[in-house]
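Participant: Return a 3D structure for these sequence lines:
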Amino acid sequence: AEAKFKEAFPDDLDQSNIVLVVRREQPDGLLPEHYEFLSKWVLPELHRIAGLPTAEESSEAAEDHVVAETAAKERIAQSIHSFEDKRVGELYISDDKEATSIVLSLRTEFLDQSNRKMVNEVEDFVNKLKHTPTKTAEPSLPAGMEIALSGTATFGRDMIQESLNSAKSTEKWTVILVVGLLIIIYRAPALAMIPLITVAVSTIISMKLLILMAQAGWITLFTGIETYVTVLVYGAGVDYCLFLVARYREELDGGLTIEDAVSGTLERVGAALTASAGTVVCGIGMMVFAEFGKFREAGIAISFGLTVCLCAALTLTPAILRLAGRFAFWPSASSATSRNDTGFLSSTDLTSRIKRANLLAQGWQWIGEVIERRAWMAWSLSIVLMLPFVVAGVLFFGNLSYGLLSELPDTASSVHGAQAAQRHFPAGEVAPLKVLMEVKGMDFSPIQGESEKLVEQFTDNLIRQKDSLGLYAVRSLAAPKGQREMQVLSVREMPAYKMFVRKEFVSSTDSSIMSVELIFKNDPFSRTSISDYRNLRDRIHDHLPEGLKDANLYFVGSIPQISDLKDVTDSDQLRIDALVLGGVYVILVLLLKRPGVCAYLMFTVFYSYLATLGFTYLVFWLTAANPSEFAGLDWKVPMFLFTILIAVGEDYNIFLMARIEEEQKVHGPVKGIIVALERTGSIISSCGIIMAGTFCSLMAGSLVGMDQLGLALAAGVLLDTFVIRPVMVPSMLILLSTGRLGIFSRLGGFQKKMAEKVAPSENVKSPAA
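Facilitator: Below is the predicted model:
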């Protein structure tokens, strides 16, 4: 439809706009002196900023066409429309007479970087008018008059600026949170710096290589991709380093030298680390199969960053540990190789006292014992507690916001301007729907004739049904100003006016094509906008007169774009969900060789995803300024949440299952589960807390969608860390291992006997020793 419109109306170069909403909310509204002020001071300055000649300047320079055409090609501004337009000027005055709009049309897309300079200049001019004192030589706003800035180019400027600010805040708080949490966990500054160095180097290398690949044309990257790469690399990279360092400390506690401890660590956990990282890379990498570019580009960039991070964790981190030696555990470096010491912490440190008291180990041991005794109760309780949020996630799954302004904070200029405009103009004016009608063999160019009568009949049909179609106005050849009364024109003026109207509504390249502009009553970015548009799209053919029944209709505008976006992202959601679940499941089966257990592990993370989605929706719905108008979560949240949460959740499950298999060889089926839970409880919990902390940094910015995604990811990771992994997974494994699930236990290859009661032989050494 967009291509057809550009072909039919090649001179219509408007791609975005800057809108000045001028208002005076008094009973008498805007007075003649206010319009005089706008004509004398505001409009000339806007022409100067835009590089457009005024009406007087245009007539003076009409002789030099070459210079005029050259200047027109170089500037980004196309035209300025206002109340001064003799033909359609009244369209820019509100029905309540309290507001008027001045529209500066641009040839560039709304997110084009070149718009920024012009938007800033217009904003600076408006601010100068607001703050200039009266009774001075400089112009100042008349008393009671306000000017607000809106328009798609203004929104684009605000979106780019807020994205940059959010990226900077996210990166800053990611580092602060990671450093703080690492120091709290390790109580050793040098040891805390090792993971930080690894992820910092990984992030820098990843982004530099991605930029080089984009410059070479191999890939494309959207603005803001660095935020996603930074957060995921920091979160996952620190987790990988934590597992390495934790096992490294275990090896040192076992009496090994630093050299042997480093090599032993890589030998014992290198494969599990690679497998878990491969699961995350595979899961997130499935987004490359999305049709929507942003999802596809995110899948490429994030997966590449995680791959670089894994390589750094397996090479750079062990190298730094080896080079640092005992200094890595400063200020307790002297005891770094002492097996019988209390650890690598100060003997008076609070964490050391907790460690000496063995409170953490006892806590996880107690949890394991409770789950062992009450496996059914623990599993049922975890399911029931999450069930209300799962139900909410399912019920509100499709309630998504596709609005542009809903992304920005209320303090943004474009949001304030849009709110000002909607107080006086129809909500649909911000995004009209253009319907392109192509009728083979029809000629819409004659001023009078059959075509004009058919258009009048079609327009009247729509106007009669405007309430059921959700329309405010219909603008066409027959009603160029919508439902407003046309000004009385003389016989001499009428032909010129009709020729002007045909230039606006009939194609200059094909007279069998004309356009109709429809204005909706409701906000085109509200929750119901897509259903309103689709209702009109499906019913509009019924209102065509007989002579236009064979017309081909094309729909152009923001609302059709949003509708198409929903179709594409809905299709992507189904495709990527299936690919992620299938891909991760295959990896689990290859690693664990237990299809039934792997299916259950997939169920747990999917269940937690639905619970997290429902929880996030309820939080933002209940905390919204007006819950009844809450459109839903940002449309990007479900996709990113699903791919990241499924991948990261199974990442933790792989670490747990790898340790369970290791411990079961020594302690037996059930006891091995409890010991594995005890041994991995603290480290996996630490990883989960750090990962959740890095995701929380997404909330440091001002973009609403990033706030929602940050909360959802943090909540989902914490749910996986403290409910799924320590309760739902072990309790089900115990039920299977003890034969309490009957046929399911036998199908899963589990034996009913309590093999964990068999003590390990003395010549078998526990891997955790």
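Participant: Only C-alpha atoms from now on, for both contacts and neighbour counts.
Facilitator: OK.
Participant: Do a quick rundown of the strands in this structure.
Facilitator: With DSSP state E as the criterion, the chain has strands at 16-23, 77-81, 99-106, 146-150, 400-401, 433-438, 471-475, 513-520, 552-556, 633-634.
Participant: Just want the angle from the fourth one to strand 16-23.
Facilitator: Put simply, strand 146-150 runs at 160 degrees to strand 16-23, going by axes from the mean of the first three to the mean of the last three C-alpha atoms, to 10 degrees.
Participant: and strand 146-150, how far from the chain's centre?
Facilitator: Distance of strand 146-150 from the chain centroid (C-alpha atoms, centre = their mean, to the nearest Å) equals 28 Å.
Participant: Which strands and helices lie in contact with that strand?
Facilitator: Counting contacts by 3 or more C-alpha pairs under 8 Å, 6 or more residues apart in numbering; DSSP states H and E, strand 146-150 packs against strand 16-23, helix 413-422.
Participant: Second chain to compare with the first, below:
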Amino acid sequence: MPAWLKQAAAVPGGRRGKWLVLAVWLVAVMALGALAGKLGEVQDTSANAFLPRGAESAQVNTELEKFRTDELMPAVVVYSTDGALGADDKAKAEADRAAFAKVAAKGEQVSPAVASEDGKALMVVVPLPGEEQSVIADKTAELRDIADANAPPGLDTQVGGPAASMADAFTVFETLDGTLMMATGLIVVLLLLLTYRSPVLWLFPALAVGFAAVLTQVGTYLFAKYAGLQVDPQSSGVLMVLVFGVGTDYALLLIARYREELHVHQDKHVAMQAALRRSGPAILASAGTVAVGLACLGFATINSSRSMGLVGVIGIVFGFLAMVTILPALLVIAGRWVFWPLVPKHGAPQRATRPLWRRVGDSVAAKPRRSWIASLAVTGALALSAFGLDMGLSQNDWFQTKPESVVAQEKLSAHFPSGAADPATVIVKTAGAAEATRAAEGTEGVVKVENAGTTPDGELTRLSAVLAGSPDSQEAKDAVKALRGSVDGLVGGTAAQTVDKETATARDLKVVVPLVLLVVLLVLIWLLRSLVAPLVLLGTVVVSYFAALGAANLVFENLMDYSGVDWTIPLLGFVFLVALGVDYNIFLMHRAKEEAALHGHAKGVITGLTSTGGVITSAGLVLAATFAVFAALPLVSMAQMGFVVCIGVLIDTFLVRTVLVPALALDIGPRFWAPGPLSKDRPAGGPASTTGSPEERTLENA
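Facilitator: Sure, this is the predicted structure:
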């Protein structure tokens, strides 16, 4: 460890340094804490926040701002019956139109009630003011109250369209951060209680994570406000889960090492300084790997993916800083009693390595080749299912439970042209509007084209093109591609956005995935001073990712009945699983390398596995449980991401890190560390000891 890093590590555990660290964190939280509550003010909730940068559909959204000083968002009210509409049904729709006029945007007209060809449904379009999501949500709620009131028997009423879809999404995101933070915090506390079996110790990592969470929100707000960092509700929600999960992982590792040092050093300050010096490099390498991996998402074109990656880096940085500064300071200030009832006593023998992990290590060592072949067969079998993924979610599948906007779309699709409620938007120069209209009308998949107005300066004209297929159908996507080829203008709308997302996803996978693999490989080479070991570790993490994706696909198809997988899942799942999965390999192999230098390769690998088994398993369970919180969220895309990361972490914790990696290391032999000095194995220096110098003792006893 560099001298400056040793000096920095000594501060939180120092007699004076601990108070300085505590004072700095308290001042920072008290002075800046109010800004944490302002994060919602800088969140970008526009449609472009979830679209690729520079995409044609995003350009259309920007051009639409020129058509009015106040943006409009249409809500579509649909009235339907099982049989033919009666006079009372039509009268209800006409009466509602008068009431809707009071809710509509000022100066805008509510459309006449349009009857379906089968005579079983009516459609009314209400233009709502679209400046703020909260206003759209309130206005949509008013429309629903009006439509539901005094409806004749047998008449179903639903409010859908873009405004209602946005309102339903806003309702989900409005309480997302608070719900995620409460659920994640509760899970972390419960797991810490089970891990430490202490009524006190859990409080300290929980407090440290709390400090990190506050400053993470502050930092994210400041970067969004003054540095142009894009933050959307989805990335904001994932941010808190990431801070809680990763921060708790680092806390588990540090506390385990601190407990060990307390058996050797009578002075708690010396014990903490030793714990920081010996666990610090692994924690730093882990945090650096995750941060760099997430930063690679900055090269993605989809704005929401870029946001999640860059915002996640802020969370990792503050989580790391909290765990190596305020957590050590709090533990040293409190003293040994925080471990009650299992208080570590100076000079007392440490608990022996748990028999479970010793048996696992011996089993892997007995027949390493058989072990890695068997584990690779299991992960490979799961990975095969990943190739059967159905990509893309329809609008009807965005939510776990169908909101009213989805039901309305289903009703509209059953009685009207599927794209009637959400037509494609074409922006053309006014001089060529007539020619563009004729070209659009002659395009396959386009049912009707209407002039929807011009900009105040008369330069641009907006055309509304009703598509035959629903906005997320292949028919609609083909129509959009054909429109873009036949019309001299910009084509946007929901179907066009789907096309642009598909194209951008394919591009991002080709660019970001190799970049993540490269930077993670370089970090591993730097940490392990080896080339073979990093390549093996990286390969196992990739296998783990495909196994997680395959296992998730089996669950999605057979248990959750999802129609497909959101386009962002493969990329985000890869980045999270590779970055987080390498974490546990870093903890394992950093210890194995340390032990191999003392006792030889084979003994070092087994000792590394048995000594880190408990703490890494606890860390994996915490991280998996925090991401499992997403599975209960209403949004299918977030539930899918949470499930993929959760199952991937579990596979990595219990199979890859426990069996596959040690077995490969043992089968390859000392060449595993090539071309480093450890590749020339020397005779073992004797069995690993649980007494003596800290370098020769176990990393943890969770």
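Participant: one step back: can you put the helices and strands packed on strand 146-150 of structure 1 in TSV and add mean neighbour count and distance to Glu36 of structure 1?
Facilitator: Formatted as TSV, those follow (neighbours: other C-alpha atoms under 10 Å; distance: least, C-alpha to C-alpha, whole Å):
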stretch	mean neighbour count	distance to Glu36 of structure 1
strand 16-23	26	13
helix 413-422	21	21
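Participant: Among these, which comes closest to Asp158 of structure 1?
Facilitator: With C-alpha to C-alpha as the measure, helix 413-422 is the member of these nearest Asp158 of structure 1 (7.0 Å).
Participant: In structure 2, point out the residues matching that closest one.
Facilitator: The alignment of helix 413-422 of structure 1 onto structure 2 (TM-score structural alignment) spans residues 404-413.
Participant: Select, out of the helices and strands packed on strand 146-150 of structure 1, the one closest to Leu181 of structure 1.
Facilitator: Of all these, helix 413-422 comes closest under C-alpha to C-alpha, at 36.9 Å.
Participant: relative to strand 146-150, how tilted is the closest one?
Facilitator: Using the same axes, to 10 degrees: helix 413-422 of structure 1 against strand 146-150 is 120 degrees.
Participant: distance from the match of helix 413-422 of structure 1 to structure 1 after superposition?
Facilitator: With mean C-alpha distance after the TM-score superposition for structure 1, stretch 404-413 of structure 2 departs from structure 1 by a mean of 2.0 Å once superposed.
Participant: Can you add distance to Phe5 of structure 1 and give the helices and strands packed on strand 146-150 of structure 1 back as JSON lines?
Facilitator: JSON lines is the format used below for these (distance: least, C-alpha to C-alpha, whole Å):
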{"stretch": "strand 16-23", "distance to Phe5 of structure 1": "15"}
{"stretch": "helix 413-422", "distance to Phe5 of structure 1": "26"}
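Participant: hmm, back to that, tabulate the strands of structure 1 (JSON lines), appending distance to Asp260 of structure 1.
Facilitator: Below are these laid out as JSON lines (distance: least, C-alpha to C-alpha, whole Å):
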{"stretch": "strand 16-23", "distance to Asp260 of structure 1": "64"}
{"stretch": "strand 77-81", "distance to Asp260 of structure 1": "69"}
{"stretch": "strand 99-106", "distance to Asp260 of structure 1": "67"}
{"stretch": "strand 146-150", "distance to Asp260 of structure 1": "65"}
{"stretch": "strand 400-401", "distance to Asp260 of structure 1": "54"}
{"stretch": "strand 433-438", "distance to Asp260 of structure 1": "70"}
{"stretch": "strand 471-475", "distance to Asp260 of structure 1": "76"}
{"stretch": "strand 513-520", "distance to Asp260 of structure 1": "72"}
{"stretch": "strand 552-556", "distance to Asp260 of structure 1": "67"}
{"stretch": "strand 633-634", "distance to Asp260 of structure 1": "50"}
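Participant: just checking, which of the ones you listed sits deepest inside the structure?
Facilitator: Among those, strand 16-23 has the highest mean neighbour count (mean count of other C-alpha atoms under 10 Å), at a mean of 26.
Participant: Now do the same for Gln109 of structure 2: its match in structure 1.
Facilitator: Using TM-score structural alignment, the partner of Gln109 of structure 2 in structure 1 is Ser79.
Participant: Show the contacting residues for the residue lying closest to its match once chain neighbours are set aside.
Facilitator: The spatially closest residue to Ser79 of structure 1, leaving aside those adjacent along the chain, is Ser105, at 5.3 Å (C-alpha to C-alpha, 6 or more residues apart in numbering). Neighbouring residues of Ser105 of structure 1 by C-alpha atoms under 8 Å, 6 or more residues apart in numbering: Asp14, Gln15, Ser16, Asn17, Ile18, Ala77, Gln78, Ser79, Ile80, His81.
Participant: Of those residues, which are reproduced in structure 2?
Facilitator: Under the criterion both residues aligned by TM-score structural alignment, their matches' C-alpha atoms under 8 Å, those that remain in contact after alignment to structure 2 are Gln15, Ser16, Asn17, Ile18, Gln78, Ser79, Ile80.
Participant: neighbours around the equivalent of Ala619 of structure 2 over in structure 1, how many?
Facilitator: Under the alignment (TM-score structural alignment), Ala619 of structure 2 maps onto Cys687 of structure 1. Number of residues near Cys687 of structure 1 (other C-alpha atoms under 10 Å) recorded here: 26.
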